[in-house]
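S.K.: Sequence and computational prediction follow.
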Amino acid sequence: MSLNKNLYRYYAHHILAHFRISPSPSSPAEVQHLFDNFKKIGNLEYFRVPRVGTAGRFSSHCFVLFNPVLERSLVTPFTIPDQEVLVPKSNSFTQRLQSLIAIPRYSYIENDQSYLANKSYIPFKYSMSKAGLDLDKKYDISNSKYIDQFCYVSPNPSATEQLLREAELSKFRREVRHNFQKFHKFSSIEITSGIEAVNSLGTGIISEESDPKTELKVEDMMNLSSDK
């Protein structure tokens, strides 16, 4: 099988999430903190928080690419699970990403020894704007623990409908008001998958119809985290 075909199979089920972070990371340490925690929840292959402006501030955009395939090789055929296994696994992971809503800022937890020792948790305290009051009792937000520092949205147990509807969840994110000094909130999340998701990162490395004679650089294929 050609290298292009192997790459197409390899990237066919990758999941790309584009997070809008509020507030933006204010230091390299906060960006590293985000990277470290995203790496804990899945097989992370790409992470980027772009810099903006002449001062080089970090933007509010964060891009993460996850790979549900655990084994990879540029030479031998890829070991890819059956669709019966891969599709439910990908769907479950996508739902997990969609339920993320916040994470403590590094500057807030870096000296909290009890939290860092996993002996305490940090609640995500928030209020709803007037426009979001209709959703106030429909969803709960989990506490942040050191072993999994993200806070997740879930349906309130007393709610009539135990579903996370995308439109409602998007509105809920927008209307949540929180303490900027303590938490980053994920104001919006856009999730795409497959080859289109990989190429949207600007790599343009692969298509199913690619000419097998096209020169592909290893760093373009596997070191996607480089900031070019």
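M.R.: Right, received. Where do you want to start?
S.K.: contacts, neighbours, all on C-alpha from now
M.R.: Noted.
S.K.: List the contacts of the longest strand anywhere in the chain.
M.R.: Looking across the chain with DSSP state E, the single longest strand is strand 183-193. Strand 183-193 is contacted from outside by 12-24, 94, 98, 100-105, 108, 124, 170, 173-174, 178, using C-alpha atoms under 8 Å, 6 or more residues apart in numbering.
S.K.: quick one: buried residues of that strand?
M.R.: For strand 183-193, burial by neighbour count (16 or more other C-alpha atoms under 10 Å) applies to F183, H184, K185, F186, S187, S188, I189, I191, T192, S193.
S.K.: which parts of the helix ranked longest in the chain are buried?
M.R.: Criterion DSSP state H: the longest helix present in the chain is helix 83-98. Under the neighbour-count criterion of 16+ other C-alpha under 10 Å, helix 83-98 has S90, F93, T94, L97, Q98 buried.
S.K.: what's the first one in contact with, if anything?
M.R.: Read it as S90. So S90 contacts H13, I15, P68 (C-alpha under 8 Å, 6+ apart).
S.K.: Return the member of these nearest to K39.
M.R.: Nearest to K39 among the contacts of S90: P68, at 12.8 Å, using C-alpha to C-alpha.
S.K.: quick one, what contacts the closest one?
M.R.: H13, H14, I15, G42, N43, L86, K89, S90.
S.K.: tell me the contacts of the third one?
M.R.: It stands for I15. L65, F66, N67, P68, S90, T94, I191, T192, S193, G194, A197.
S.K.: if you set the cut-off to 7 Å instead, what comes out?
M.R.: I15 sits next to L65, F66, N67, T192, S193, G194 when contact means C-alpha atoms under 7 Å, 6 or more residues apart in numbering.
S.K.: ok, the nearest residue to the last one once chain neighbours are set aside - how many residues close by?
M.R.: Among residues not flanking G194 along the chain, A12 sits closest, at 4.3 Å (C-alpha to C-alpha, 6 or more residues apart in numbering). A12 is flanked by 19 other residues according to other C-alpha atoms under 10 Å.
S.K.: then this one, side by side with the first:
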Amino acid sequence: MSLEARRALYFKFCVGARFRLTPVPTNSKEVKFLYDSFQKLGTLEYFDVQEAKHTDTNLYGRHVTVLLNASDQRSQLDPLGGVDSDIKTTTVTLRQRQHELSEYLKSICGICRYSYIENDELYFQGRVQVPFKHTLTAGARQYAEQYRMSSSTVNSPFATLETTLRRSDILAGVRHNFQKFHKMEPEFVENGMRAVLRITGEKYSTTVDVDANEYGDVNITDLGKLPAMRNVRGKQVFSGFIDK
């Protein structure tokens, strides 16, 4: 198995996303709260908050980028991460988890600012929830009563937007209290190597043929294992996996 194919297999069930934050994080505590909140969703393979331009007054920019793995295994990008052979998640389950994780990331619309809840004992005890209070601009008032936003809790810090409409149209018209929430607008949500390519900006043309009955959670995540796979090289950018 080539190194490219092994990498493609490892990231097969990952989901990557980039969000635009309004307002930007102003200190490391807010960034750490974002990091901890994404960790609650799954195995966090990559996390990055954009650095501000040198002319800006803040340290951080508007974009946060994450890569999450649907597997229950610890990240193998962590030098201290090991593989638990007792975790034997099937391919079918991994695909389902990947789909659910992707849909959840697409629904995220905000998160409490850590500076607002850091001294709120009731919040961290799970006894209160913080609603994402907001108004709509004149151009977005047509969407009123056509969506629902969840509240932020200690176990589910992200507010989510449920609607049959296009979420980006609604979020563009949302105005909120900057002291209480970061509005989060997804700029992309991608699966597998497509997510890696969006994050790294690479061009890639290797796909792999895999017998779905022969690989599972351990084979995928354990970088010491090299399942028998056939590389397929094409002229276009990475286009997905093909099961025999």
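M.R.: Perfect, thanks for sending it. All values derive from a computational prediction rather than experimental measurement.
S.K.: one step back: the longest helix of structure 1 vs structure 2, average distance?
M.R.: Overlaying structure 2 shows helix 83-98 of structure 1 at a mean distance of 1.9 Å from the equivalent residues (mean C-alpha distance after the TM-score superposition for structure 1).
S.K.: Tell me the helix or strand right after that helix.
M.R.: strand 100-104 (DSSP states H and E).
S.K.: What lies in contact with that following strand?
M.R.: Q149, F150, C151, Y152, V153, K182, F183, H184, K185, F186.
S.K.: Quick one: map the fifth one onto structure 2.
M.R.: Counting by TM-score structural alignment, V153 of structure 1 corresponds to L161 in structure 2.
S.K.: Could you report the neighbour count for that match?
M.R.: 20.
S.K.: Please verify my assumption that it contacts S152.
M.R.: No - with contacts defined as C-alpha atoms under 7 Å, L161 of structure 2 does not count as touching S152, sitting 11.8 Å away.
S.K.: Neighbours of G56 of structure 1, how many?
M.R.: 9.
S.K.: The closest residue to T163 of structure 2 other than its chain neighbours: neighbour count?
M.R.: In space, and not counting its chain neighbours, T163 of structure 2 is closest to Y147: 4.6 Å by C-alpha to C-alpha, 6+ apart. Residues lying near Y147 of structure 2 (other C-alpha under 10 Å) number 13.
S.K.: what do you get for L65 of structure 1?
M.R.: 25.
S.K.: Tell me the counterpart of it in structure 2.
M.R.: Using TM-score structural alignment, L65 of structure 1 sits opposite L67 in structure 2.
S.K.: helix/strand/coil for V208 of structure 2?
M.R.: Judged by DSSP: H, G, I helix; E, B strand; the rest coil, the three-state class of V208 of structure 2 is strand.
S.K.: residue ranges of the helices in structure 1, please?
M.R.: Using DSSP H, helices in structure 1 cover 3-11, 28-41, 83-98, 106-109, 113-116, 166-175, 195-199, 218-222.
S.K.: Could you find the counterpart of K133 of structure 2 in structure 1?
M.R.: With TM-score structural alignment as the criterion, K133 of structure 2 matches K125.
S.K.: How about the contacts made by the residue lying closest to that match once chain neighbours are set aside?
M.R.: Once flanking residues are discounted, K125 of structure 1 sits nearest to H178: 6.5 Å by C-alpha to C-alpha, 6+ apart. Taking C-alpha under 7 Å, 6+ apart as the criterion, H178 of structure 1 is in contact with K125, Y126, S127.
S.K.: Next, work out how far apart the aligned partner of H178 of structure 1 in structure 2 and L21 of structure 2 are.
M.R.: Aligning on TM-score structural alignment places H178 of structure 1 opposite H176 in structure 2. Going from H176 of structure 2 to L21 of structure 2 by C-alpha to C-alpha, to the nearest Å gives 12 Å.
S.K.: cool, and S151 of structure 2?
M.R.: 17 Å.
S.K.: ok, now F11 of structure 2?
M.R.: 26 Å.
S.K.: And R7 of structure 2, by the same measure?
M.R.: 30 Å.
S.K.: do the same with V15 of structure 2
M.R.: Remark: distance between V15 of structure 2 and L21 of structure 2 (C-alpha to C-alpha) = 19 Å.
S.K.: swap in S85 of structure 2?
M.R.: 38 Å.
S.K.: Between those two, point out the one with more neighbours.
M.R.: L21 (21 against 11).
S.K.: I'd say that one and T65 touch.
M.R.: No - counting by C-alpha under 7 Å, L21 of structure 2 does not reach T65; the two are 10.7 Å apart.
S.K.: which one in structure 2 is aligned with S114 of structure 1?
M.R.: S114 of structure 1 maps onto L122 in structure 2, by TM-score structural alignment.
S.K.: Just give the nearest non-adjacent residue to its match, would you?
M.R.: L122 of structure 2 sits nearest to V128 (C-alpha to C-alpha, 6+ apart), 5.8 Å away.
S.K.: E121 is in contact with the one you found, correct?
M.R.: No - distance between V128 of structure 2 and E121: 9.3 Å, which falls outside the contact criterion (C-alpha under 7 Å).
S.K.: Compare the two and say which is more crowded by neighbours.
M.R.: Between V128 of structure 2 and E121, counted using other C-alpha under 10 Å, the more crowded position is V128 (15 against 11).
S.K.: Trace R95 of structure 2 over to structure 1, please.
M.R.: R95 of structure 2 maps onto V87 in structure 1, by TM-score structural alignment.
S.K.: The longest strand of structure 1 vs structure 2, average distance?
M.R.: Mean for strand 183-193 of structure 1 is 1.5 Å (mean C-alpha distance after the TM-score superposition for structure 1).
S.K.: for that strand, the distance to its chain's centre please.
M.R.: 7 Å (C-alpha atoms, centre = their mean, to the nearest Å).
S.K.: now it and helix 28-41, what's the angle there?
M.R.: Orientation check (axes from the mean of the first three to the mean of the last three C-alpha atoms, to 10 degrees): strand 183-193 of structure 1 against helix 28-41 gives 50 degrees.
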